[in-house]
Structures are given as C-alpha cells and as structure tokens.
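S.K.: Could you look at this predicted model? Sequence included:
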Amino acid sequence: MDDKPKVAPYGKWESPITAELLSGQSIRFQGLQANNSTRKIYITESRPSEGGRSCIEEHTDGKVRDLLPPQYSAASKVHEYGGAAVTIRPDGKLIFQDARTSGVFLLDQETADIAPIIQAKASFRYADFSINPTAPQWILAVGEDHSTDPIENLVVAINSDTGEVFKVRRGADFYQDPQFSPDGTRICWIEWNHPHMPWRETVLFTADWKAPTIENAIQHTKEGGVESICQPRWGFDGALFFASDRTGYWQLYRLSPGAREPQYIHLEGLEDGDFGSRQGYLGVTTFIALSATKLLATFNKNGTSHLMLVDANTEKHQELPLGLVAIEAEAIRRMSDTEFIIRGSTLTEPDAIYLVDIGDPENKRLIKRSADTQIPRLSISEAQHINFPRTVGEYREGSANAFFIPPKNPNFQGPAGAKPPLIMYMHGGPIAHITPGLALSRQYWTSRGFAYVCVNHAGSTGYGRAYRDELYGSWGILDVNDAVSCVSYLVSEGLIDPKRVGIVGESAGGYAVLQALTTHPDVWAGGVSLYGVSDLKGLITGTHKFESHFVQELVLQKDMTEEEQEQVYKARSARFHADKIKAPLLLLQGDADTVVPEEQTRVMEDVMKKQGRKVKVVIFEGEGHGFRKKESIALAIKMEEEWWEETLLLSAQ
C-alpha cells in the first residue's frame, strides 16, 4: 500500500474537518460552576444546533443532565457582551438570568422546578451574581436599566425571599465583580467611567455590608497613577486578591483584612507577564483561592497561558503541567483544597473542561469537549508564535506578534516549488488577543492547504500594558501596518505565496480588513469583513453605551479641534476611500447587531458598487454581533470558502 502523500495544489486538499462539525457538532462554553459538597459540575454552553440557545448541563460522575427547558436561555446582555449569567447557591440550587425575558430565576435541579426570583422587566438586565454565604437570600448583581436615558448601570442587592431589588451603588458609568466576602460582612466591586474601558482604568472598592445597603466604602487605588484592576477574589481568611497593571503588567496583589493599601505578591521570574486579562465581558475568572494559602493563577506571556500554583504567603510558585495554552473567560472553579475545574485548550486539543488534582495534574480528567468529533492527530497543525520587525509605516519601533499555523494534512502535499496561499485573521476588540490553543475554525483552512496567521498587533493583550497602549490614537493605522509587516516577514521567510494573501476579521478585525484594503491595496488578493466598521463617526452615534467613547479614545489625540477630529474620522473610515480598494470584498452582517449596526455594512456595499469595485453582501436574519445559529455559521463558512476559492485559488491560475 502506498502511503505517500498525494500531490495537490495548496488550498485544494481534502479535509476531515467539515462545516457541519464547526456549525452543528460544536458548542461554545459560556460559564462554569462547581458544587464542592456534591461534586456536581455545571456547564453553561451556547448551542448552534438550538439557534444559539444557552443551556445548562449538570455533570456528575460521568452522567450528564440537561437542566433548562427550551423556553429558557441562560445568558446575559449586560454591556451587550454579557457573561456571568449563572451562579450557584450554598444549597446547590442555581440562579440564572434568562436572556429572552431578562428575568432572574431559581433552578432546583432535584425537582426541575424553575421559579422567578424577581418580576421580569425587558428593560432591566442582570448579571455577575454573588450569593451571601451566611444569608443566602441576598444576591449582589450588576444591573443595567434601559428604561432611563442615558442607560444606568449599578450594583443591586436582590432579596430572593421577597423579590425586592435595592440599589446598592450607583453614579459610575460601569460596574463589575460585586462579591460578598466569605463571612458575608463585606463586599467588593470594581467601577469605572467614560471614556475609559476596563482594561484602561478601573477603581477597586470595598465596603461593609449592612443589608440591604453598604457603609464605609473605601477606594483602593494607586496614588497619583492610572491602573486597570481586575478580578477581585476573596481568600478564605477575608483577604482580597486582585490583579493590577500598575507595574506595566497585570500582577497579583493582596489586600489584607482591615488594610487600605494592598501588598504586591512578587513572583520571581514572572514579572513580565499578565495574571489579569481584558474584561470585555463579565465573569472572567482566571485565578482563584484554592485553599487558605494556595492560589491558582493563569499567567499569560506572549499570548500564551500557563497555570501557576502560588503560595500567597511565601511567594513560591510552580507551573502545573496541564498543557493548556489558552485559559480564558470563566475558566477556573474550586472543587476542594486540592482539586479544581478548568476550561482551556492545548496546542492539539480544542476548548474543553477538565477536573484536575494538583497532586497529579498531568492526568487531568476530561469532563467535556467543545467538539465531539476527534480529529486525527496527524491532521493538526500547531500554532507557532512569531515575533517580527515593524517594516511598514512611520512608527517602526519595537516589533509585533502573531501565531502562524502552516498548512498540514498527512494525505497531501503541495507541488514542488509552490508556496501556500495565506489567510490572515485580524482579531476583534481591538484590545484583545488570539491564543495558540487549537481552534477547529483555523484547522479547517490549514488542513485544506492554506497557511493561516493570527496577528496580535499593537493593542493586543497578553504582552503588557505598553503594548496595549500603543494602539490608542493609532487605531486603523498601527494595527494594519503590523498586519502588512507580518505578510512581509512571512514572505521573507519563504512561507507563503505573496500573490495569494487574503485578510479576514470580525468586528474591530473587520474594520482592520477594510482599512488594510484601502491603505495597502496591493498586498491583498481578497478580503472578508464580518460586521466590520466602515464609518467611525457613524459608529459613535449608533453603538451601545459600553463602547460609546471607545472609538474616540482609539483614534483621536488630546486637544484636537472639532475640525481636526472630523478629518481623522474621515481619513480612517473605509467608506470614504473605496476607490482605493483593488481586492474583491465579501461583507457578512447580522441584521440584529446592536454593536456594529447593519448600516455600517450597507453603506460600504453602496460605495463599493458606486466605485465599480467587486463586493458581495450576505445579511444573516436574527443574528447579532457574532453568529450563533447552526445555519448561519455553516453559511458563513461556505461563503468564505467560495470567496477564497475565487480570489486566492482560481485567480492565481
């Protein structure tokens, strides 16, 4: 039998990864809870096969139960991006926000009864719940009131016995992480104001809990400086742990009981990495108190996660060899002093949830994968971190980063002397990052013979505050220049065909696609923008509260006149420069998107047609900012594949 790989053109290889696998046989994890006494695990997941409904599964000793009837969806829309829609009471019952009614409900898993805690109001949203351990009728939450103008965000206390809702903290533009202390006598929370985002500048508060209100609120902030504080988490002794980037990286701090000033937990050798993360949605949990002295903390360096076991008293630490390179979102829950639940992906395994014992971390027990189908190991192409010089634009200081994934398929090889086409992915955010964790959506392309690269351009998280801050004032310029520098680097290394380069991105990444096509038109053979921004000024007036000042921060300089501001908005909006675009452009958009409204895509379509440029638009009915339905995901994959077939494969022939 001849096992030699078949020679076939790059991009034309047969792959075991199908659109059906990505759309119908995969789920997206949204939340994670653990009951320490019963050892039951609760997973909140979005299922494309059910129209993107957010379901809750119970896992007990290998047995799995679906808990939510089909009329419920356990998801939040606070800040539009949501998160933290489910929590667990001391008695094991679950509390969740229903996305369809905005009601808050109590779920009794034993009887399957679901009872409203408060009367649902479509105009009032809840999320980020915390139960008082000693008086569990009291629930802290982030509230978002859409009946007022402007929309009001606040911290509320819900009495689950009476259904009353009390306003505990208000006045700031945003809140997150309201948390009761272990003895129920104190609370903490984070707040911030426009024009900042949570990764830019936040403030940590603690206060005494005097039901149904608070007293003696104390602010804990670096004197005379600006910092981003995230993930306040109570320890067993009443100390409060959190991450702050006051050193230039999100490092760990401890606020001892009764203290005003926090202590830096100095972990030698880990000073130049992040223990915190972008708080773009609620409920992010990448470190926890495991026992009275031990912390589990995710350390991120160069966009790659490492799980550390930290002794908060001695500051000694060790990495747990789990192989997880992407640990994000609501990712870690305590099971006991020596066990925990964790969500993450490896270089060769997709997003999954595991039970881990710190005494034997390598033998982590799989609870659930995000995709049921196993992909042959030999078909998987591992992401490689690359750091490349900035060779494009006026600003060429330092370097930029990306994860490169070469084409790989054990059954095929490219023709002698040929180079593969490249698909470049620009992440959303734009203050976010791509990890090297296995993503089947990328393997879909590499197993077909495409090279794939995910650019962690200026502004990306995972590389410290200075790298994040580089993008402020330069969005639409520096991120795009980094992308073009990446293409130049890959060409110089002989890894890709420079005549067959496509660029794709979602949201802010879609904006980068449009900017790249207009400012560097000769680099690209094709472009795909998913709900991307084409008009910055239009986005400012049409977007939601959470990001309503974000664009100004990203593109404007201080003390600009109104005329200068208008010039910048126009200069960095692709709708005014469609005449420069040479590559065919595919635009994919949901008609229910409240973050980047449909008008942003329609206006780009119109100007492209007026300029005689090739453009195609597909509108997805009922989809918002990110496609959740099985049919939508499958169609988006199909449309993108046809686009690359035409622009990167057929055109080259």
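M.R.: The structure has been received and is ready for your questions.
S.K.: CA atoms for contacts and neighbours, from now on please.
M.R.: Noted.
S.K.: Spell out the secondary structure type for residue 407.
M.R.: Classification of residue 407 using DSSP: H, G, I helix; E, B strand; the rest coil returns coil.
S.K.: Please name the residues that touch it.
M.R.: Contacts of residue 407 were listed using Cα atoms under 8 Å, 6 or more residues apart in numbering, and they are 381, 420, 445, 446, 447, 448, 449, 450, 451, 452.
S.K.: How many residues are close by residue 621?
M.R.: Residue 621 has 11 neighbours, counted by other Cα atoms under 10 Å.
S.K.: who's in contact with it?
M.R.: Counting by Cα under 8 Å, 6+ apart, residue 621 has contacts 590, 591, 592.
S.K.: again with residue 563
M.R.: By Cα under 8 Å, 6+ apart, the contact set of residue 563 is empty.
S.K.: Okay, one more to line up with it:
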Amino acid sequence: MVTIAPYGTWTSPIGAADAAAAGGGPHWVDLHRGVPWWAEGRPAEGGRVALVRDGHDLLPPPWNVRNRVHEYGGRPWVVLDTPDGTRVAFTDWGDQRIHLFDPDDPRPRPITAEPERHHGLRYADLTAGPDHTEVWCVRETVTGDARTDVRRDLVAVPLDGSPARVLAASHHFMTGPRVSPDGRRLAWIGWDHPRMPWDGSELCVAEIGSDTHRVLAGGPDEAVCQVEWEGDDLLVLTDPDGWWNLFRIGLDGTAVNLAPCREELGGPMWRLGNRWFAAIDRGRYAVLRSGAPAVLDERSGTVTDIDVDLPVWHAHLAVHDGVLVSSAAGPRTEAAVVSLDLSTGELTEHTRPGAPLPAEYLPVPVERVVTGPGGDVPAHIYPPTNPDFAAPDGEEPPYVVHVHGGPTGRSAPVLDAEIAYLTSRGIGVVAVDYGGSTGYGRAFRERLREQWGVVDVADCAAVARALAEEGTADGDRLAIRGGSAGGWTAAASMTTVTTYRCAMIAFPILDLRGWTGEGGETHDFESRYVEGLVGPWPATADRYAERSPSHRVEHLAGPVLLLQGLEDEICPPDQADRFAAALDGTGVPHAYLTFEGEQHGFRRAATIVAALEAELSFYGQVLGFTPADVPVLELRR
C-alpha cells in the first residue's frame, strides 16, 4: 500500500549509516601480472585507506595508504619486481614516509628518512624505476611555516633506504615521472604559478642525469595531463585544439593527433597519477570519453564506445593481455573494481560485495540541458523516489541544487548514496555542471575565467528556476548545497540571489583574499588559483571583496548550515569560524558543526552520519516539513 505523505516526511530503508558505508570506495586501481590491486576508503575504520590485492587486504589498521602531496594526494603505492622478489612501496598517512614490504609477509619498513618537521617530506605518484630497485616519484619538502613554503622535486628513492637523489626540478609543480624503455630518458609534466595544471602545463624530456630539459608540448594555454612512453615516442593527452585528445609526439617535437575529436579524453589533474588512457596494443588504446570507456583506433582515427552495464569509469585505466581494469559505477551501482575482457566483452567485478541499497528506492538520474545566461548548462536530475509513498495531490517537491567541487570538476550520472538518502525521503536533487566544469572542452571551462561567483551562481540559479517554472520543483522550497568550491558557490548564491530558501555549506571558501598567496589561508597548490577565477591580485582587490560571502553577511537570503573539518589544510576552519561568528546575533537561523580528525571532505562514518542527519533536519525546519527518525538540529540566531 502506498502512503500519502508530504514530501520530506517519507521514511526510507536508506539510512545515513548506509550513505556513510558507501563513502569510501575503490581508487588507484592497477594491475600486476594480471591481478588487480587497488586502494579502498574505509569510513568504518576511521576513514583510513586500505591496500587490497584481488579482494584481500594486505595491511591491517592503522596503516593508511594515503599522502598529502598538494593536500589532495596522489598515487600512493606501486608494486616492484625486485631482484629479491615482489615488493610493495606505499606512503602512509601517519608519517608521510615511503614504506616497503613483501606482500606475502607484510611487515613494512620505512625507506625514506624521518623529516625534522612533522609531515615535512611527502611523496606521491609512485612508479617503478628502470630496474625496480628504486621508486621514482614526486617529493614535497616543507621549507617554512607558511602554507606556501613548499618545494617539489622528482626523485629516485632506493629501496635499500639510502638517500634519495633528485631526477628533475624544472617547475614549481611536477608529476608523471616516466622513464623511457631504453632507460636513457625521463619524461614528466610541469607547471608554475599562477596557472593550474588544466590551464597550462608542459611536457618535459631530459637525458637521465642531465640538468637541462626540452619542452615537447604544452604551454601557457595548453594543458598536458598524462604521458607514457611508446618506444622512442611519447603518447600524450593534451589540448592544443581545446579538447584533451591523444597525441603521439616524437623527440623532435613532431605531434600527431591519433583520433581528432571534439571530445574530452583526459581530465583535470586534481590528484597526481591518474590514467585516462592505456595501450591495448600498437595503434589501439583504451580511453575515457568524458568518463565512458572507449577504444581509440589510430588506423581508422576513431573513438568507439564500449557497451558496458557500468557506464562511468574512473581514471585508473590499466591493460594486461587484452583485459582492461579500473573502477566503474552506474546509476544504481556504487563504484566497483571491474575488469573487462576486450575480446569477449565479459565484465567481472572484483570488489567484495557489501549490502546493496534497495534498487527501488534509488533515483535514476535524468540528463537535462538548461539555457543559462552564458549558454547551455548541463545537469542531472535525481527525482524523489520511494515506492512506499506519494505526495498529496498538488504538492510539488522541495529540491536541492547540488554544486560539485573544484570548481574544475563535474557531476556524473551515477549512484550517490547521500543523494539517495535525500530523494528517498521526498527531496529532489539536481546536480549542475555550471560553466567552468570539465568534460565539455576548454571554452566551457574558461567561461569561469575571472567570473567565479558570477557564472557559477547564475548557471545554478537558471537550472533551479527552470525546474520551478516547469513544475518539477516547488519554487518556494529550493535549497543549495556544496562542499569546498561547491560551498563557495552555495554561499555566494545565498548572498547574491534570492532563488534559495537555505544552504548547506561544507568546508568552504568564504573570503577570496585569504586564498591569495598574500592571504595565506590555503595551501600552496591553490594559493594563486583565484587569480584566474577572479582576477589579478591585488589589481582587482575590490572584486575580491565584492564577491566574498564573508563581506556580504547582511545580504544573506536565508538560513545556512556550516560543516567543517578541523584538520582541513585546503579550506582551514578560519574562514568558517569567522562567518559563523558574524552570523551570531543577526537573527538569521544557522548552525555550525565542526568535526575533529576530519580533513578536506569527510571520511569517517560517524562524521558522515552526523552531517547528513543535521542536513535533513535543517531542510525540514526551513522548508516546512518534519523529517522522520533524525535528531533535531539546534539553530542559532
């Protein structure tokens, strides 16, 4: 029997604990001798990252296979075939050192020195050196007390624990150390402030041991995002024509686009070590076409989609003997480690099965394109979905606009347990790919250049208004939510437009001046990002003040819920602290929840549960319904 009840009051078998359990998932998938390996987040284990070989954990708690390079981290492990047998090198979160162990007798020992300063040396993008007796990687060295006091080198770390040696130090930021098959040359990617890697980066090549290098591709307005050797040539994902395509580049700089297309086959380097393509054989490559698996055939110059049940794959591609492995997800399927036999089409899931969420309560995202002030705005709509309930006749559902982070990110039409937690209770969600999102070419990304806080706000509002005007959503019960850069857009929206009744703002940017190198309130990687998003500093300082939500508290359109991790080095608590303090006494209902032990993005099960239940209670109090089975969040004024 279907129960008639107002939207937002429905009960659901999908609890906050279920969403928390789904909050980890696999990443950094790879193959060794045909066997899949991966790292896996464990919210129930304090958010640690486990290392898994073909479904079996290799390291017990408290080992945490993760690192702090760029604060977002990078590929944290590599398998080596050493003269003494198979060994695994990995970075541990606790001390940030590289450790080594035998996978059949896992007793890790550190092979890098203990730094004088806590986390003073950090390593990422681990790969095997030419003879597998060294780990080649990126090393960060903290050189002072400011968050921007960081130096980077590409280094070779001997497995015997002797001192590392520097391979290259060409740019302020570097990644992707790749040795040529003959062991003579090193290739890597580098870039400098104020550019971000998706704005402009360079492909560098040098003779090993040489202090000089050549730039073969990239530049101020071309972004290289992956490089691999193929004989004496290089396979390179880069975007000289405005789209990340796959090129073969010779040592003389000659470049050939293997399959020209107005498609994104690469992505932004938020984390170091992603792999958007992998060679199947000479002339055939597994690629990701805007996240979907495909085969690029050089001979025909085509990119052909692979028909699979899980349509969204992540940038961890590896191929062995015609079998492709990565992690993948679908509209009703959480991310799983999968392998695909390219000759037979057989798909195998390797992730240990957990308790699946009931399919009938899961929303199937609907793709839409809305016309915004600056052009088309793609979005994915997740409607209220619960077979046990229906709303009273004539009631339209409340809707939440979900803003992805980045802002150089994108939404994907896959199962998101946090979204299902809301939709199964009668609250619709729409995820917006506002101007600046990736997956749509450089021109779409650059819509946001010097327009952050304008274009993103306008595009999200255009989608929300379109849903209200067509009757999909209740125009008087619209909310907005986001974390990090999404938190910025949510806060900026609440202080510049009147579209929304309220906002959930998690680990946000709220004061743009603090995000300049001079402001000193963020980490080195993004310390000059805002110069491209807002304008040159300090020449456009007035613009920074005008757009910052922290300077516009008196314009706030409605209540806000702030969520913040207290160990966040990307968006430290300082700005959220000041914003919450400024709200006290204004009469605007608000709440500010902080979480010990959490960094940027929540990883611990208890935190995820508390945050989701607080968010649901918050929406109920503001939008006029009483949610079932959650504690009442106390709002201050």
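M.R.: That came through, no problem. Treat the numbers as computed from the prediction; the structure is a model and nothing was measured.
S.K.: sorry, back to before: tell me which entries of the contacts of residue 407 of the first structure lie within strands.
M.R.: 451, 452 (DSSP state E).
S.K.: In helices, which of the contacts of residue 407 of the first structure fall?
M.R.: Residues of the contacts of residue 407 of the first structure located in helices (DSSP state H): 445, 446.
S.K.: Go through the contacts of residue 621 of the first structure and name the one nearest residue 409 of the first structure.
M.R.: For these, the residue nearest residue 409 of the first structure by Cα to Cα is residue 590; the value is 33.5 Å.
S.K.: how near is that closest one to residue 631 of the first structure?
M.R.: Using Cα to Cα, to the nearest Å, residue 590 of the first structure is found at 13 Å from residue 631 of the first structure.
S.K.: count of neighbours near residue 435 of the second structure?
M.R.: Neighbours around residue 435 of the second structure, by other Cα under 10 Å: 31.
S.K.: What lines up with it in the first structure?
M.R.: Applying TM-score structural alignment, one finds that residue 435 of the second structure aligns to residue 458 in the first structure.
S.K.: about what we covered before: drop anything exposed from the contacts of residue 621 of the first structure.
M.R.: For the contacts of residue 621 of the first structure, a burial check counting by 16 or more other Cα atoms under 10 Å picks out 590, 591, 592.
S.K.: Now the last one: closest residue in space, sequence neighbours ignored.
M.R.: Spatially, and ignoring its direct neighbours in sequence, residue 592 of the first structure is nearest to residue 624 (4.6 Å; Cα to Cα, 6 or more residues apart in numbering).
S.K.: What is the aligned counterpart of that neighbour in the second structure?
M.R.: Alignment note: residue 624 of the first structure maps to residue 599 in the second structure; criterion TM-score structural alignment.
S.K.: for residue 349 of the first structure, same thing?
M.R.: By TM-score structural alignment, residue 349 of the first structure lines up with residue 333.
S.K.: and the closest residue to that match other than its chain neighbours, how many neighbours?
M.R.: In space, and not counting its chain neighbours, residue 333 of the second structure is closest to residue 415: 5.7 Å by Cα to Cα, 6+ apart. Neighbourhood size, residue 415 of the second structure [other Cα under 10 Å]: 22.
S.K.: The first structure: which residue goes with residue 415 of the second structure?
M.R.: Match for residue 415 of the second structure (TM-score structural alignment): residue 438.
S.K.: List the residues that contact its match.
M.R.: Residues near residue 438 of the first structure by Cα under 8 Å, 6+ apart: 345, 346, 347, 348, 349, 350, 351, 382, 383.
S.K.: The same query, at a cut-off of 7 Å, please.
M.R.: 345, 346, 347, 348, 349, 350 (Cα atoms under 7 Å, 6 or more residues apart in numbering).
S.K.: what's the closest of those residues to residue 636 of the first structure?
M.R.: Nearest to residue 636 of the first structure among these, with distances taken as Cα to Cα, is residue 350, at 20.6 Å.
S.K.: per the alignment, residue 468 of the first structure corresponds to what in the second structure?
M.R.: Checking with TM-score structural alignment, residue 468 of the first structure has residue 445 as its match.
S.K.: Can you tell me the SS state at its match?
M.R.: Residue 445 of the second structure ends up helix, using three-state DSSP.
S.K.: ok, it - how many residues close by?
M.R.: Neighbourhood size, residue 445 of the second structure [other Cα under 10 Å]: 21.
S.K.: and if you look at residue 544 of the first structure?
M.R.: 17.
S.K.: Excluding covalently adjacent residues, which one is nearest to it?
M.R.: residue 595 (6.0 Å).
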